[in-house]
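# Sequence first, then the predicted structure, then my questions.
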Amino acid sequence: MVKTVIFDMDGVIVDTEPVHRYAYHTHFAELGIDVSEHVYNSFTGHSTKNTYERIKEIYGVEGEVQSLVLRKRALFNESFDTKPDLELIDGVRDLIEGLHAKGVELVVGSSASKSTIDRVFTRFGLYPFFTHIVSGEELPKSKPDPAIFLKAASLAKYNAKEECIVIEDSTNGIKAANAAGIRVIGYKSANSKQQDYTGANYIVHDFRDIDADYILAL
């Protein structure tokens, strides 16, 4: 029986991808590099730090990784704070509230920075529903490394892996859950691009089609 649900954030709770895209590509232009769509999509599920480590490897960009991260983060924050149409993914608030009402523990395991998670959780009033938040910036390796989900599971009150389930929208996230030995629901939305869901135990296309009882029955 599922007792703990570990949510990814970007693309699962809120669609911040357009804001990230703006921030990254604005910064890429500043750096004078042309990052193809294929390469950009390969970064899905990676932390910003690991993304810029790869950018430096691929394009020979100069500068410290931390400085690059801070510039991208500044661009993201400016856009996030001024974007009026940023909303939660359809159906996810009802799912979160329904799971919480049923006594299911909710944890976030996201590659996003702590400051980005805080912006989302503060803007949408999500803190009361989650017991723990694990940010990828706290860990040396990003998804598909399992560290983020292993840590999230270890913090959970019910930390037996068979009592946890992950909700993810990216190939790297699904691989990370697989490597951690935790079942995973693949959220395959209309916005999913170049993502492989074959490693997911279950696939959901719309959160409005499921509820807390669906997850509890898995």
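All right, it came through fine.
# use CA for all of it now, contacts and neighbours both
Will do.
# What sits closest to V134 if chain neighbours are left out?
Excluding its sequence neighbours, the residue lying closest to V134 (CA to CA, 6 or more residues apart in numbering) is G109, at 4.9 Å.
# Repeat that for T116.
N77 (7.8 Å).
# returning to what we had before: tell me which element the residue nearest to V134 falls in.
Applying DSSP states H and E as the criterion places G109 in strand 105-110.
# Please name every helix or strand in contact with that strand.
Packing partners of strand 105-110 (3 or more CA pairs under 8 Å, 6 or more residues apart in numbering; DSSP states H and E): strand 4-7, helix 92-101, strand 132-135, helix 147-155.
# hmm, 10 Å instead?
strand 4-7, helix 92-101, strand 132-135, helix 147-155, strand 164-168 (3 or more CA pairs under 10 Å, 6 or more residues apart in numbering; DSSP states H and E).
# So which of the ones you listed is nearest H27?
Checking the helices and strands packed on strand 105-110 against H27 by CA to CA gives strand 132-135 as the closest, at 22.4 Å.
# alright, now check it against this:
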Amino acid sequence: MSSETPSSTRAALFDVDGTLVDSNYLHVRAWQRAFREVGHDVDAWRVHRAIGLDSSLLLESLLGDDARMLGQRAKDLHSTYYLGARDSMRPLAGARDLIRELHGRGVQVVLATSAPEEELDVLREVLSVDSFIAHATSSEDVDDAKPDPGVLRAAMDRASVSADSAVMVGDAVWDAKAASRAGVTFVGVLSGGISRAELTEAGAVAVFEDAQDLLDHLESSPLSALLGN
């Protein structure tokens, strides 16, 4: 962490996979390989629909009754295959610049994810903007991932902000539902592959194509409420 991190009472909470890093489809492929290895062929579109969901719920929805017996093995394989795709990960358009801009405007940038520490470390290396990130959460901070609001509450606790002083940015329906349950304004991005209509229906007050589009319209976006003068 940088000593230059703002001590603001305002925070932008960011999902990472599919929001800041182009990794959702790498997750899909990793899960598909893992499921095939434990004896289940699962169509890619079904996996994609579950990306961002708490892993136990993802496994239940895709493996059914076999989740209890095969789930841990599938999780371990997924992690191996996903981390093995590190060279294919890259920041999404505008992600780094958006983080830098918010930091420069006095907003705490918090990575609000429940990714395992090992995965989060790789994602942070890919983003390569650690000096502009105030805090981050991981799977070690919560018992349940999104749509449970625990991730957002942990992120707000880290940043010492209240729900009305935070805005969540994410790409998944699960992000939107978690934000709603935490009482946090949610802004959606399309870069994870979920439609504008679904994000809006789940609670997004605004939807942008990606981080670059959000940065280009920052002053008129819900994030403008967080900006310093």
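Thanks, I have it. No experiment lies behind these values; they were computed from the predicted model shown.
# So after superposing, what's the score?
The TM-score (TM-score structural alignment, normalised by the length of the first structure) is 0.85; 213 aligned residues with a CA RMSD of 2.5 Å.
# What is the aligned counterpart of the residue nearest to V134 of the first structure in the second structure?
Matched across to the second structure, G109 of the first structure falls on A112, judged by TM-score structural alignment.
# hang on, that match packs against T19?
No - counting by CA atoms under 10 Å, A112 of the second structure sits too far from T19 to count as a contact (11.1 Å).
# if we can go back for a sec, out of the helices and strands packed on strand 105-110 of the first structure, which is closest to K141 of the first structure?
That would be helix 147-155 among those, by CA to CA, at 7.2 Å.
# Please identify the buried residues of the closest one?
147-153 (16 or more other CA atoms under 10 Å).
# Ok, stretch 72-88 of the second structure next?
By neighbour count on 16+ other CA under 10 Å, the buried set for stretch 72-88 of the second structure is 74-75, 77-79, 81-83, 86.
# Restricted to helices, list those.
74-75, 77-79, 81-83 (DSSP state H).
# Going along the chain, name the helices of the first structure.
Under DSSP H, the first structure gives helices at 17-31, 37-41, 48-59, 65-82, 92-101, 114-124, 147-155, 171-180, 212-216.
# From A112 of the first structure, how far out is the equivalent of K75 of the second structure over in the first structure?
Applying TM-score structural alignment, one finds that K75 of the second structure aligns to V69 in the first structure. Distance of V69 of the first structure to A112 of the first structure, given as CA to CA, to the nearest Å: 12 Å.
# And for E163 of the first structure?
In terms of CA to CA, E163 of the first structure sits 25 Å off from A112 of the first structure.
# Look at the two and report which has more neighbours.
Each of E163 of the first structure and A112 has its neighbours counted (other CA atoms under 10 Å); A112 has more, 21 against 16.
# Quick check: most distant residue from the centroid of the second structure.
G39 (28.9 Å; CA atoms, centre = their mean).
# Counterpart of that residue over in the first structure?
By TM-score structural alignment, G39 of the second structure lines up with G32 in the first structure.
# Is it correct that that match is in contact with V61?
Yes - using CA under 10 Å, G32 of the first structure is in contact with V61, at 9.0 Å.
# what about I185 of the first structure, neighbour count?
With other CA under 10 Å as criterion, I185 of the first structure counts 21.
# separation between it and D8 of the first structure?
Where D8 of the first structure is concerned, I185 of the first structure sits at a distance of 11 Å (CA to CA).
# One more: T122 of the first structure?
Computed as CA to CA, the T122 of the first structure to D8 of the first structure distance reads 17 Å.
# Look at those two and report which has more neighbours.
Counted by other CA under 10 Å, T122 of the first structure and D8 do not tie: D8 has more neighbours, with 25 against 11.
# residues in contact with the more buried one?
Each residue near D8 of the first structure by CA atoms under 10 Å, 6 or more residues apart in numbering is listed here: 14, 45, 107-112, 134-135, 149, 166-170, 173.
# Touching, D87 of the second structure and V126? I think so.
Yes - the pair D87 of the second structure / V126 is scored as a contact, 9.2 Å apart, by CA under 10 Å.
# compared with the first structure, how much does stretch 67-76 of the second structure deviate?
Stretch 67-76 of the second structure, aligned to the first structure and superposed, deviates on average by 3.8 Å (mean CA distance after the TM-score superposition for the first structure).
# distance between that stretch and the chain's centre?
Centroid displacement of stretch 67-76 of the second structure relative to its chain, using CA atoms, centre = their mean, to the nearest Å, is 23 Å.
# Return the residue of the second structure aligned against E162 of the first structure.
If you follow E162 of the first structure across to the second structure using TM-score structural alignment, you land on D164.
# Contacts only, for that match.
10-11, 183-185, 225-226.
# so which of these persist in the first structure?
Retained in the first structure: 10-11, 183-185, out of those (criterion both residues aligned by TM-score structural alignment, their matches' CA atoms under 10 Å).
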